[in-house]
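Novice: just coords:
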């Protein structure tokens, strides 16, 4: 190894953040003595230790801090090398009790001597009596001008109001570019000053609307905001010019101090380009008011309310889905202009519920019935990429057909099939019959896919070969005039198949390959990656 090789190695390490195994074969460039050759045969030559500190520190950065510290027993060269690592990652999973974990963090920070930290991450079950020590950890990280700070805390038993309250000095920081806070209370006394912050993720925390405003005003470079299972706000008014991505993953209605049988959450974000609404919104409705700049949307949420018995679920769903239909319809209307749309299983089920009883007319481009209340439906005229997460049950087909029919300029179509997902099917099982769909399939699917070029079907469960999946594949091959490629990826279990699985796979492949194709260039690929 020559000195001029070192920048190449360091560059390769920096561009490989997820490296698991590193092997370096070093050519010494000189004639080895008999002693050296003998040591080499016995594996006694330590060539890793001859590498410069910059590369060794980069290697240690891939390890949890506990493992990096343990390398100090290797030799004198390694004894205190870990103390200069700019990445400190503390995870409670490597310890048996909280006290041992806290003591290990204290001891590590006492010996650590790096003047600048790239990443400081602490993950453990927070207890109130540890607040003074956690305050010192945060002070240590900010004094080292940390770039990425993660306080990934969780409650000892269940989510409560005793989360970690951030120290006031943290609200004035000009170095942090990525901040991850979980089970933390955010209550700044004055204005915030996060001048370098680009990515902010907050989870399991109360968030008042005035705090959200302060965060947005005090973060002029903020590009991405994620809220996971937060509460206390009912309106998100995103006025930031820099924010481009907003993720709302669940809302904990039960933690809110505001009493309301149902909370209505409003989202106003005229400047963002990407929006994701995910997770559980029990007893919470969601309305999107202004998202005119949106390009990409993911709708994978669930608003069902939980009841004690299946009978209660069925009775409540009969009435509840009337409300759900209106909410899902309005959200889809609000994002009709996006280029990339992902629709989750529950949302697709609600769309199917709307369409099942009132199939679209061949002569109309909208659905105009009083009960469905889909008057003046705007087509997804700008949608070029559509992803549907569906278990490919019979009652999903009306929703699939409607979204396809609403996307005349679709170029890329993706299906993600989960392993086993029984989402709110009690009502549909009783109110929707398979025969109705098959009798009306010509009505549903009488349209041309003139722009569709790529189809990808990714299965994560055992649903390959189902008649509904076969029907969708057959329809797409028959009607997509310019289709170039259809990739079908079976579940991971099929990567090590049994004899019966191989036989079933072959039969399925033969059946799918026998379907007629309208595009002369269409190829069907079975991927086992």
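Specialist: Arrived safely, thanks for sending. Since the structure is predicted, the reported quantities are computational estimates derived from the model, not experimental observations.
Novice: Could you use CA atoms for every contact and neighbour count after this?
Specialist: Noted.
Novice: Could you report the neighbour count for the closest residue to residue 418 other than its chain neighbours?
Specialist: Distances taken as C-alpha to C-alpha, 6 or more residues apart in numbering put residue 460 closest to residue 418, at 5.0 Å, once the chain neighbours are dropped. Per other C-alpha atoms under 10 Å, the neighbour tally for residue 460 reads 18.
Novice: I figured residue 460 was touching residue 494, is that so?
Specialist: No: using C-alpha atoms under 8 Å, residue 460 makes no contact with residue 494, being 10.2 Å away.
Novice: Where does residue 270 sit: helix, strand or coil?
Specialist: coil (DSSP: H, G, I helix; E, B strand; the rest coil).
Novice: And it, how far from residue 300?
Specialist: 21 Å (C-alpha to C-alpha, to the nearest Å).
Novice: and if you look at residue 425?
Specialist: Counting by C-alpha to C-alpha - residue 425 and residue 300 are separated by 16 Å.
Novice: swap in residue 163?
Specialist: 28 Å.
Novice: go on, residue 4?
Specialist: On the measure of C-alpha to C-alpha, residue 4 and residue 300 end up 50 Å apart.
Novice: quick one: which of the two has more around it?
Specialist: residue 300 (20 against 8).
Novice: Now the more buried one: which helix or strand?
Specialist: strand 296-302 (DSSP states H and E).
Novice: And the contacts of that strand?
Specialist: 250, 273-282, 335, 338-347 (C-alpha atoms under 8 Å, 6 or more residues apart in numbering).
Novice: now, which of these lie within helices?
Specialist: Counting by DSSP state H, those place 345-347 in helices.
Novice: Return the closest of these with respect to residue 328.
Specialist: Of all those, residue 347 has the smallest distance to residue 328: 6.7 Å, by C-alpha to C-alpha.
Novice: Spit out the contact partners of that closest one.
Specialist: Counted by C-alpha under 8 Å, 6+ apart, residue 347 has contacts 299-302, 328.
Novice: just residue 61 next, same as before
Specialist: So residue 61 contacts 68, 85-88 (C-alpha under 8 Å, 6+ apart).
Novice: Am I right that residue 115 is in contact with residue 146?
Specialist: No: Residue 115 is beyond contact range of residue 146, at 9.6 Å (criterion: C-alpha under 8 Å).
Novice: When the two are compared, which one has more neighbours?
Specialist: Using other C-alpha under 10 Å, the more surrounded residue of residue 115 and residue 146 is residue 146, with 24 against 12.
Novice: next up, a second structure to put side by side with the first:
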């Protein structure tokens, strides 16, 4: 397959775009002015000239390489349909470098898993691509199709595929637990892979892993062991992103690869093998001295996360949730914050902020953070206000504060009872604390997804920030107004904002929907 010529292809696309505009204007003119078109036709008849055949359409005139690039953005079933356009299109689809098969795509509505598997088999028999960029299969796997999937992986690796995704789901018709797909050993020794994703697959390499080009690895819904993870890391010298979701089977994750810069852990699998009593919680220790970005999100299951060496971390996200075991998780969060005191960018979710509120109410101290950008994904209400105040107090170098609407729940209600015995609308004006960041560093504040019915609580916080942030330069408020008269609601909010005094004379406040 020939490589794309950027200059010539851009010229062709530009020409096609201009041509499309001309045809469109002509069509509008002909529909709106029948008399002019009739006169034009009469002159053509009297001149005795012949009607010219339309030129080959511009898309068909594009080089094969560019048309294949366009086809790579379409679902494979749509790509196959292009063969009816003309002779030049008839066999073009067989050379497409991107094959994506998903049982949930509209074309397969009402089709069985068996029909989907047969479609994939038949399609691959006709494909002639020498170099495959992307191969994706997503369907409800059952073991009777193991040989089919094995053939698909042989096809993909034989075509030098760069991105391979085997995303298997539980069948809604199967109530009995079925065996996951066992990855064939030949997949572990392929240097063409750049991105891999496996879901509901048994990852059990018996050979030396050789993924010399792999930069991103995602594994989900799987049992893993520390030995398997170390074997994979040892065989992936340029791996940059490691993502695990719905995982279980190990208690220590040590990432020593200097290349790995981002680690994502989401939704620990609450598997019966790891269910332990409250006195002996399951612990996952993370050590990654070269890591730059860490994200822990979704359900913690029965796990307690502990950070060991994360000395190079610059971006940390804790947007997870666990049980309401205050003693267990307050120790975890306290240790987490202690390990990320040097991190410049921190994101905390609703569960963690409520836990901080309890810790604040019980008088527990926070470490001084070097955070410069703090994002809080929550809804402002009484159960999170002390937690927000705690983070502001401990972040002396804070320059940017972002509050974004996110999924929220009520946690630690027993511990919070009595601790939040205050008027939430006057919480900030009653504060006696000294917020160093408001005096010396906070420059930008952003509220995202502000709802109309929470406006008063948010505006009391906005007023507090405007009155106390000496270095503030910009405040952006993205509000979602509703009700019977959203324009009136918006105007009322704008008037309130204009009435608030500002410590910083250069502060600009932007309110928009």
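Specialist: Cool, the structure landed. Source: prediction; values computed, not measured.
Novice: Next, the TM-score between them, please.
Specialist: After superposition, the two chains reach a TM-score (TM-score structural alignment, normalised by the length of the second structure) of 0.86; 474 aligned residues with a C-alpha RMSD of 2.8 Å.
Novice: thinking again about what came up before, so which pair among the contacts of residue 61 of the first structure is furthest apart in space?
Specialist: Among the contacts of residue 61 of the first structure, 68 and 86 lie farthest apart (C-alpha to C-alpha), at 11.5 Å.
Novice: Hmm, residue 491 of the first structure is touching residue 459, no?
Specialist: Yes: the criterion here is C-alpha under 8 Å, and residue 491 of the first structure meets it with residue 459 at 5.2 Å.
Novice: For residue 419 of the second structure, which non-adjacent residue is closest in space?
Specialist: Leaving out its chain neighbours, the residue that sits closest to residue 419 of the second structure by C-alpha to C-alpha, 6+ apart is residue 361, at 5.7 Å.
Novice: So what does that neighbour match up with in the first structure?
Specialist: Mapped onto the first structure by TM-score structural alignment, residue 361 of the second structure lines up with residue 356.
Novice: for residue 348 of the second structure, same thing?
Specialist: By TM-score structural alignment, residue 348 of the second structure lines up with residue 343.
Novice: Would you mind measuring from that match to residue 285 of the first structure?
Specialist: Taking C-alpha to C-alpha, one finds residue 343 of the first structure at 17 Å from residue 285 of the first structure.
Novice: more crowded one of those two?
Specialist: residue 343 (23 against 18).
Novice: Run through the neighbouring helices and strands of the one helix or strand residue 15 of the second structure maps to.
Specialist: Assigned by DSSP H and E, residue 15 of the second structure falls within helix 6-32. Helix 6-32 of the second structure sits against no helix or strand, with contacts defined as 3 or more C-alpha pairs under 8 Å, 6 or more residues apart in numbering; DSSP states H and E.
Novice: re earlier: what's near enough to touch the match of residue 348 of the second structure?
Specialist: Here residue 343 of the first structure is in contact with 298-300, 386-389 (C-alpha under 8 Å, 6+ apart).
Novice: go on, residue 213 of the first structure?
Specialist: residue 237.
Novice: What is the three-state secondary structure of it?
Specialist: helix.
Novice: isn't residue 377 of the first structure right up against residue 333?
Specialist: Yes: assessed by C-alpha under 8 Å, residue 377 of the first structure is found in contact with residue 333 at 7.1 Å.
Novice: what touches both of the two?
Specialist: Residues touching both residue 377 of the first structure and residue 333 by C-alpha under 8 Å, 6+ apart: none at all.
Novice: How about the residue mapped onto residue 122 of the first structure from the second structure, nearest residue that isn't a chain neighbour?
Specialist: Counting by TM-score structural alignment, residue 122 of the first structure corresponds to residue 137 in the second structure. In space, and not counting its chain neighbours, residue 137 of the second structure is closest to residue 101: 4.9 Å by C-alpha to C-alpha, 6+ apart.
Novice: Check which helix or strand the one you found maps to.
Specialist: Counting by DSSP H and E, residue 101 of the second structure is part of strand 98-102.
Novice: could you say what helices and strands that strand packs with?
Specialist: So strand 98-102 of the second structure, by 3+ C-alpha pairs under 8 Å, 6+ apart, packs with helix 76-81, strand 134-140.
Novice: Let's have those in a markdown table, adding distance to residue 168 of the second structure and mean neighbour count.
Specialist: Listed next are these as a markdown table, based on distance: least, C-alpha to C-alpha, whole Å; neighbours: other C-alpha atoms under 10 Å:
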| stretch | distance to residue 168 of the second structure | mean neighbour count |
| --- | --- | --- |
| helix 76-81 | 18 | 17 |
| strand 134-140 | 5 | 19 |
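Novice: among those, which is nearest residue 108 of the second structure?
Specialist: helix 76-81 (9.4 Å).
Novice: And the contacts of the closest one?
Specialist: Residues contacting helix 76-81 of the second structure (C-alpha under 8 Å, 6+ apart): 71, 93-94, 98-101, 107.
Novice: In the second structure, which residue is most central in space?
Specialist: Geometric centre of the second structure, nearest residue: residue 264, 10.7 Å, by C-alpha atoms, centre = their mean.
Novice: Help me confirm that that one comes into contact with residue 244.
Specialist: Yes: between residue 264 of the second structure and residue 244 there is a contact at 6.3 Å, judged by C-alpha under 8 Å.
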